[in-house]
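>>> coords please:
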Amino acid sequence: MLIIKAKELRGLSDKELKTKLDDLNLEEAIEKRKIAATGVSSKVVKIRDIKRTIARILTILNERGAK
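All right, here's what the predicted structure looks like:
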């Protein structure tokens, strides 16, 4: 679950978006720990994609006025 387009996200309810947001935050934390433990930065692209998807979700939630 890396890149999810804004068009797909807009079709989801606020509750589903918040669930996806929680999942992505957890996945990002796991990837950061893997990099910290191994010192290998091969997952940088994956973390960037996760951050962008998180930003998309937050933008959509802010547009809807849901917090």
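>>> Only C-alpha atoms from now on, for both contacts and neighbour counts.
OK.
>>> could you say which helix or strand contains Lys18?
Counting by DSSP states H and E, the element that carries Lys18 is helix 14-38.
>>> ok, residues contacting that helix?
With contact meaning C-alpha atoms under 8 Å, 6 or more residues apart in numbering, helix 14-38 is reached by Leu9, Ser41, Lys43, Ile47, Ile50, Lys51, Ile54, Ile57, Leu61, Ala66.
>>> Quick check: the gap between Lys59 and Ile30.
Slight slip there: residue 59 is Thr, not Lys. 23 Å (C-alpha to C-alpha, to the nearest Å).
>>> Here is a second sequence; please produce its structure as well for comparison:
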Amino acid sequence: MAILRPNEIRDMSIEEMEARLAELRTELARERAVAAAGGSLENPGRVKELKRTIARLLTIMKESQKEGEVDRT
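Down below sits the predicted model:
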């Protein structure tokens, strides 16, 4: 799975973002399990990449939720 750029994420619907987030979290758990079992990772940088992409997704999801809120001041 490729890295998601902010522009690509913003073009997604909330449902697509949630689905992609679940996929990324599953892949991250799989990579961590391999590392914990003493296995050799194909791409050690992939764990960092996955964590960054998950954080990016969560940030943009939070931003889109904030945009939907009405200013109550």
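>>> one step back: the contacts of helix 14-38 of the first structure: which two are farthest apart?
Pairwise distances across the contacts of helix 14-38 of the first structure peak at 35.1 Å for Ser41 and Ala66 (criterion: C-alpha to C-alpha).
>>> Quick one, which of the contacts of helix 14-38 of the first structure are buried?
Neighbour counting by 16 or more other C-alpha atoms under 10 Å classes Leu9, Ile47, Ile50, Lys51, Ile54, Ile57, Leu61 among these as buried.
>>> Now tabulate those in JSON lines and tack on distance to Asp23 of the first structure and secondary structure.
Converted to JSON lines, these look like this (distance: C-alpha to C-alpha, whole Å; DSSP: H, G, I helix; E, B strand; the rest coil):
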{"residue": "Leu9", "distance to Asp23 of the first structure": "14", "secondary structure": "helix"}
{"residue": "Ile47", "distance to Asp23 of the first structure": "13", "secondary structure": "helix"}
{"residue": "Ile50", "distance to Asp23 of the first structure": "10", "secondary structure": "helix"}
{"residue": "Lys51", "distance to Asp23 of the first structure": "12", "secondary structure": "helix"}
{"residue": "Ile54", "distance to Asp23 of the first structure": "10", "secondary structure": "helix"}
{"residue": "Ile57", "distance to Asp23 of the first structure": "12", "secondary structure": "helix"}
{"residue": "Leu61", "distance to Asp23 of the first structure": "16", "secondary structure": "helix"}
